[in-house]
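Colleague: build the 3D model from these lines:
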Amino acid sequence: MDTVIIIPARYASTRYPGKPLVELEDASGTRKSLIQRSWEAASAVNGVSAVYVATDDARIRAAAEGFGAKVIMTSEDCDNGTARCADAIARADLKPDLVVNLQGDSPLTPAWFVEDLIEAMAARPDAQMATPVLRCDAETYAHFREDRLAGRVGGTTAVFDTAHKALYFSKEVIPYIDPAKAATDYGAVYHHVGLYAYRPKALARYVTWPQGRLEGLEGLEQLRFLEHDVPVLCVEVEGRGRVFWELNNPEDVPRIERVLKSMT
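Modeller: A predicted model of the protein is given here:
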């Protein structure tokens, strides 16, 4: 199955302008931009034919080409990463069997998250798109609660049925857990990993649909699929001792650097 990874990246983030070019330091003291570390994470995935950075910004293009990435310039009108992936595929006239969207704010994405996602799509030819979910550990759940109590939008959570079809995604922490039970029941919360796999036809259909009401309220692009009655397959992945967190806010920089410095 011919698979390409697209890394959508935009400079004009509302919450964190210039985020793709923010530098992150690892254990060796090496500083690399967020987009480079995300590209390196994508490049470590097995079974992928190509990795591209998709952007509308010349600064991101220059940085990406500087560390050796292939870049596809996209329209400034793409309203989210899924739309940018669709635009990139169309502009570059790529014809893969599967398109993976590894978002440019996810440098801690382990290769096996992507590989498990690709494997799940290969095993389910009926699935039009899929996304990973990771059962929360105590530290991640604490990060979720800390962000919400501080009024920050942090990671996203997911709930799904017994067939692993998504019921809903939210920037709130769902399902609700009674604080008296949180010390033991935090594992009922699943962290939605900012990673998607699409069949090209599903990706092409996505950009023909108007933004849905829930998508607009939550600011979550994957809700457009649910609002247009396209099932989203949730693929449970294992952390294997690795901490996963996206860079959503400036406060996430030290969190991610702590993880980078703990990795050998």
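Colleague: could you use CA atoms for every contact and neighbour count after this?
Modeller: Will do.
Colleague: how deep is L98 tucked in, by neighbour count?
Modeller: 23 (other Cα atoms under 10 Å).
Colleague: so what's the residue count around the residue lying closest to it once chain neighbours are set aside?
Modeller: Leaving out its chain neighbours, the residue that sits closest to L98 by Cα to Cα, 6 or more residues apart in numbering is T3, at 4.8 Å. T3 has 20 neighbouring residues, counting by other Cα under 10 Å.
Colleague: over to M263?
Modeller: Neighbours of M263 using other Cα under 10 Å come to 10.
Colleague: go on, K171?
Modeller: 18.
Colleague: quick one: residues contacting it.
Modeller: For K171, the contact set (Cα atoms under 8 Å, 6 or more residues apart in numbering) comprises V153, G154, G155, T156, T157, E218.
Colleague: how far away is the residue nearest to L98 from E119?
Modeller: Distance of T3 to E119, computed by Cα to Cα, to the nearest Å: 11 Å.
Colleague: and the helices in this structure?
Modeller: 34-43, 58-66, 81-92, 111-123, 138-149, 182-185, 200-206, 213-218, 223-227, 252-262 (DSSP state H).
Colleague: can you check which of those gets nearest to L233?
Modeller: helix 111-123 (8.9 Å; Cα to Cα).
Colleague: what is the closest one packed up against?
Modeller: strand 129-135, strand 195-198, strand 233-237 (3 or more Cα pairs under 8 Å, 6 or more residues apart in numbering; DSSP states H and E).
Colleague: please provide the structure for the following sequence as well, for comparison with the first:
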Amino acid sequence: MKTVIIIPARYASSRYPGKPLVTLDQGDGTRKSLIQMTWEAAQGIMGVDGVYVATDDDRIGAASAGFGAEVLMTSDTCRNGTERVAEAAAQVKADVYVNLQGDAPLTPPWFLDALIAAMKDGADMATPVLRCDAQTYANFVEDRRAGRVGGTTAVFDGAWNALYFSKEVIPFLPPKSQDTPPVYHHVGVYAYTPSALRAYMAWEEGPLERLEGLEQLRFLENGHKVRCVEVDGRGRVFWELNNPEDVPRIEAVLRGDA
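Modeller: Now for the predicted structure:
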């Protein structure tokens, strides 16, 4: 089963323009761009037949080629990462396409290992979910109180098929709850078969996708199953870079790792 990782990256982010090229302190006196960190993280995934950066921006393309990445140029009409991966898939044939978004350099390799295993088990489209620890839950709540759009949460049925994804914190928890809240952080990584990508591109953007700004909701709005794959953080902090305020959070983790 040929599996490739595609890292979609765009410059014109509404919340954080130029985000893929933002550099972060690695904790050892060096700085690396977000896109390079994500590409390097992808290199550690076993059983992958190729890693590509897909972009419509010459600046991102040049920077990526500069640190050794293979670059796939796509159109500037892509509205989200899944559409960009679908365009890139026309240039690279595979059985499974993994969408590793360029704002999640802290994604542990075993998250992707679990995702690829789910695809080998017959899933048509899958995405990881991670049960929040107390600190991550507090970060979610802090972002919402400050009016920031932070990470995404997910709820699913007993068979681990997604029911909904939201940038709100779901399910609702009373103020006094258990130390480890039953809230699942959606990890913004996806895996698809070619047929799932073709179906996605044939559907129109739905109202929920448009309101939440979450590309995976297009699958749910069209009755397509999305397999949620539970992953274990193994004590490692996971957080995406969604807003400028997330930079010090991630740099603190990098300094701690160093």
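Colleague: work out the TM-score between the chains.
Modeller: In this superposition the chains share a TM-score of 0.99, using TM-score structural alignment, normalised by the length of the second structure; 258 aligned residues with a Cα RMSD of 0.8 Å.
Colleague: so of the contacts of K171 of the first structure, which ones are in strands?
Modeller: Cross-referencing the contacts of K171 of the first structure against strands under DSSP state E gives T156, T157.
Colleague: if we can go back for a sec, tell me which of the helices of the first structure sits nearest to C234 of the first structure.
Modeller: Closest approach to C234 of the first structure among the helices of the first structure is made by helix 111-123 (9.1 Å; Cα to Cα).
Colleague: in the closest one, which residues are buried?
Modeller: By 16 or more other Cα atoms under 10 Å, the buried positions in helix 111-123 of the first structure come out as W112, F113, V114, E115, D116, L117, I118, A120, M121.
Colleague: reformat these as TSV; add distance to S49 of the first structure.
Modeller: Converted to TSV, the buried residues of helix 111-123 of the first structure look like this (distance: Cα to Cα, whole Å):
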residue	distance to S49 of the first structure
W112	16
F113	17
V114	13
E115	13
D116	16
L117	15
I118	12
A120	18
M121	16
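Colleague: between these, which is closest to P254 of the first structure?
Modeller: The closest of the buried residues of helix 111-123 of the first structure, once distances to P254 of the first structure are taken by Cα to Cα, is F113, at 22.9 Å.
Colleague: for A111 of the first structure, which non-adjacent residue is closest in space?
Modeller: V45 (4.7 Å).
Colleague: what sits against the equivalent of the one you found over in the second structure?
Modeller: Alignment note (TM-score structural alignment): V45 of the first structure maps to I45 of the second structure. I45 of the second structure is in contact with P109, W110, L112, D113, counting by Cα under 8 Å, 6+ apart.
Colleague: around E230 of the second structure, count how many other residues there are.
Modeller: Neighbour tally, E230 of the second structure, other Cα under 10 Å: 19.
Colleague: with W239 of the second structure instead?
Modeller: 22.
Colleague: tell me which residue of the first structure lines up with it.
Modeller: So W239 of the second structure corresponds to W245, using TM-score structural alignment.
Colleague: any idea how far that match lies from D178 of the first structure?
Modeller: 24 Å.
Colleague: quick check, nearest of the contacts of K171 of the first structure to H228 of the first structure?
Modeller: E218 (15.9 Å).
Colleague: can you find the partner of the closest one in the second structure?
Modeller: Aligned partner of E218 of the first structure by TM-score structural alignment: E212.
Colleague: how about the helices and strands packed on helix 111-123 of the first structure, which one is nearest N80 of the first structure?
Modeller: The nearest among those, by Cα to Cα, is strand 195-198 at 12.7 Å.
Colleague: what does that closest one correspond to over in the second structure?
Modeller: With TM-score structural alignment as the criterion, strand 195-198 of the first structure aligns to 189-192.
Colleague: how big's the offset between the matching stretch and the first structure?
Modeller: Superposed on the first structure, stretch 189-192 of the second structure shows a mean distance of 0.2 Å to its aligned residues (mean Cα distance after the TM-score superposition for the first structure).
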